[in-house]
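S.K.: Sequence unavailable; structure follows:
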């Protein structure tokens, strides 16, 4: 009988072949040992990850958007990453988007068959009026998910930049950047929510964080675009102003109130000893970057 070549993520892992006979402690040990491969796999792709960041920065600087597309675990990871960008980096609604096969209901309930629909991927991207300045990041552990492949193909035809994140080797990359996170067979064969999912989450964190840093969304490692919509985040904003300007809590609170709780404007006002309008003008003139202003 002819053998079918399985993707690495579908192969049996010899180190966990007797998983159901192990003690609880040994199951944990096996999983932790396997997870050591995650950082190694991500590190091997650091050059491609950096290329993807530069591509994202280039397109977003021109007014484009960052769009993640995936199915199952991959789709959920993309949606989650997109959701974290507005509160962390102050990105406008829709600047970073996530598309999951099966739509919103697939976020909390598995709809595995949705990954096979090529037309749904195209339909979802059409709704966003995809353009040349956009970047579409396809997430597919197997690299062959029809929903993701169709989305990336459609994006390429429109001139959008394309990035593929997968956990299987890619012999010929037909997209702008391919990030191949070869973590090996999963502890439970085919369960790519495990090592593949962890590696993917690491890369998504790097892509968004590094891109936003290059777009001026941080000052050093301070979260200066934080949206202070809760008590915790208002306290964080106040501490940022206190630490950067070296002022007390009272002065920081006053600057934030006068700036409409815009941390960047508050910092320019305090450092330059100017009012709200002038601080806003200076910041706009510097393309939103604090470096060089304070």
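M.R.: Thanks, I have it. These figures come from a predicted structure and were not determined experimentally. Numbers count the residues shown, from 1 in each chain.
S.K.: switch to C-alpha atoms for all contacts and neighbour counts from now on
M.R.: Fine.
S.K.: Next, count neighbours for residue 57.
M.R.: For residue 57, the count of nearby residues is 23 (other Cα atoms under 10 Å).
S.K.: now residue 34
M.R.: For residue 34, using other Cα under 10 Å, the count is 20.
S.K.: What of residue 27?
M.R.: 17.
S.K.: what do you get for residue 73?
M.R.: Neighbours of residue 73 (other Cα under 10 Å): 24.
S.K.: Okay, and it sits in which element?
M.R.: Residue 73 is located in helix 72-89, with elements delineated by DSSP states H and E.
S.K.: Same check on residue 124?
M.R.: Going by DSSP H and E, residue 124 is in helix 118-127.
S.K.: Which other helices and strands does that helix contact?
M.R.: helix 146-158 (3 or more Cα pairs under 8 Å, 6 or more residues apart in numbering; DSSP states H and E).
S.K.: tell me what the helix it packs on is packed against?
M.R.: Counting by 3+ Cα pairs under 8 Å, 6+ apart, helix 146-158 packs on strand 66-70, helix 118-127, strand 135-139, strand 161-166.
S.K.: hold the first one in mind and look at this next one:
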């Protein structure tokens, strides 16, 4: 089998380097190509595991911001910005969060979500200007860049820091210097891409894993789940009503009829119905306990049990 000569390219970011494991990928049959891509993808979870302490700091910053009535901002360009926009959009239906809790800023605006906008990611002033108009002191701003040095993202983070917001950066370049003013750097090392420089591959997969873990852990810390069940949704249609009844049955072990009646009494509020069923207090008492517990089901249950004892 002919082997393509390996060329040494002197670049800072490992994502831009040539991958010695895939130099013959264009000579492989389809299953061989897929096998090589899959083998590279399997390296990503371990790379993400290595930066979990830094992700945890970002989660703590996000929880503090949201508890204080502030917001989370994602900032990215290209693939990074598209993944951030997707994560922010999915949190509203998944955890019933207010739509302004997570705000995505993408270089080039909405049009750039569907097609490339030339030079948008190189405009540091544009990133800074957008953040200066929307970020408030106490917010948490999380930037994403595979190279670790995208001007739009770094400009936005610098502006956010000047505004009094905490900042974090998810970078695919572990050798890039930590930008001044960034509170937490999450530099994940996924190594050379299967196709040199195609950071929509392993670097993008790592960003997706980190974003999903970051936002999900934030929701869990804020009490948007009970155990491993989504309990922050409201039953606004037949499909969701069926789902909430199933969740109530899983959480309580009670019959579908009992759960359905409790949900009706709670005006479709799954958390209220859940505290009502698990504690035995009436719906009004369950709602009051949840309000005092900032929506945490377990804290509400503990308070109800303490008052009853």
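M.R.: Nice, I can see it. None of the values given here were measured: they were computed from a predicted structure.
S.K.: Could you pull out the buried residues of the following helix or strand past the helix holding residue 73 of the first structure?
M.R.: Next in sequence after helix 72-89 of the first structure, counting helices and strands by DSSP H and E, comes strand 96-100. Buried residues in strand 96-100 of the first structure, defined by neighbour count with 16 or more other Cα atoms under 10 Å: 96, 97, 98, 99, 100.
S.K.: Buried residues in the helix holding residue 73 of the first structure, which are they?
M.R.: 72-83, 85-89.
S.K.: same question, stretch 159-168 of the first structure
M.R.: 160, 161, 162, 163, 164, 165, 166, 167, 168.
S.K.: Same question for stretch 19-31 of the second structure.
M.R.: Within stretch 19-31 of the second structure, the residues scored as buried using 16+ other Cα under 10 Å are 19, 22, 23, 24, 25.
S.K.: Which position in the first structure pairs with the fourth one?
M.R.: Right, residue 24 of the second structure. Matched to the first structure by TM-score structural alignment, residue 24 of the second structure sits across from residue 18.
S.K.: Distance of that match relative to residue 26 of the first structure?
M.R.: Separation of residue 18 of the first structure from residue 26 of the first structure (Cα to Cα, to the nearest Å) stands at 11 Å.
S.K.: Now do the biggest helix by length in the second structure: everything it contacts.
M.R.: Ranked by residue count under DSSP state H, the longest helix found in the second structure is helix 202-221. The contact list for helix 202-221 of the second structure, computed with Cα atoms under 8 Å, 6 or more residues apart in numbering, reads 15, 40-41, 44-45, 47-48, 55-56, 58-60, 62-63, 79-80, 83-84, 87, 91, 95, 144, 146, 170, 172, 188, 190, 193, 225.
S.K.: who are the neighbours in contact with the alignment partner in the first structure of residue 103 of the second structure?
M.R.: The equivalent of residue 103 of the second structure in the first structure is residue 97 (alignment by TM-score structural alignment). By Cα under 8 Å, 6+ apart, residue 97 of the first structure lies in contact with 65, 66, 67, 68, 79, 82, 83.
S.K.: How about residue 304 of the second structure?
M.R.: Under the criterion of Cα under 8 Å, 6+ apart, the neighbours of residue 304 of the second structure are 279, 281, 289.
S.K.: got it, and residue 229 of the second structure?
M.R.: Here residue 229 of the second structure is in contact with 247, 251 (Cα under 8 Å, 6+ apart).
S.K.: Ok, residue 44 of the first structure next?
M.R.: Residue 44 of the first structure touches residue 181, counting by Cα under 8 Å, 6+ apart.
S.K.: one step back: now do the helix holding residue 124 of the first structure against helix 146-158: the angle between them, please.
M.R.: 50 degrees (axes from the mean of the first three to the mean of the last three Cα atoms, to 10 degrees).
S.K.: List the buried residues for helix 118-127 of the first structure?
M.R.: So helix 118-127 of the first structure, judged by 16+ other Cα under 10 Å, has buried residues 118, 120, 121, 122, 124, 125.
S.K.: cool, stretch 276-295 of the second structure as well?
M.R.: 276-279, 281-283, 285-287, 289-290, 293, 295.
S.K.: Which residue, other than its chain neighbours, is closest to the aligned partner of residue 81 of the second structure in the first structure?
M.R.: In the first structure, residue 81 of the second structure lines up with residue 75, judged by TM-score structural alignment. Spatial nearest neighbour of residue 75 of the first structure, excluding adjacent residues (Cα to Cα, 6 or more residues apart in numbering): residue 100 at 4.5 Å.
S.K.: can you tell me which residue is nearest the centre of the second structure?
M.R.: Most central in the second structure under Cα atoms, centre = their mean is residue 211, positioned 3.0 Å from the mean C-alpha point.
S.K.: distance of the residue opposite that one in the first structure once aligned from residue 69 of the first structure?
M.R.: Mapped onto the first structure by TM-score structural alignment, residue 211 of the second structure lines up with residue 204. Per Cα to Cα, residue 204 of the first structure is found 12 Å from residue 69 of the first structure.
S.K.: Same question for residue 232 of the first structure.
M.R.: 31 Å.
S.K.: And the two? Which one has more around it.
M.R.: For residue 232 of the first structure versus residue 69, neighbours defined as other Cα under 10 Å are more numerous around residue 69 (29 against 9).
S.K.: residues touching that one, list them.
M.R.: 75, 78, 98, 99, 100, 101, 136, 137, 138, 139, 148, 151.
S.K.: The residue mapped onto the last one from the second structure: neighbouring residues, count only.
M.R.: Put plainly, it is residue 151 of the first structure. When the second structure is aligned by TM-score structural alignment, the residue opposite residue 151 of the first structure is residue 156. Neighbours of residue 156 of the second structure under the rule other Cα under 10 Å: 30.
S.K.: dump the residue contacts of residue 156 of the second structure.
M.R.: Taking Cα under 8 Å, 6+ apart as the test, what residue 156 of the second structure contacts is 75, 124, 125, 126, 127, 128, 129, 130, 131.
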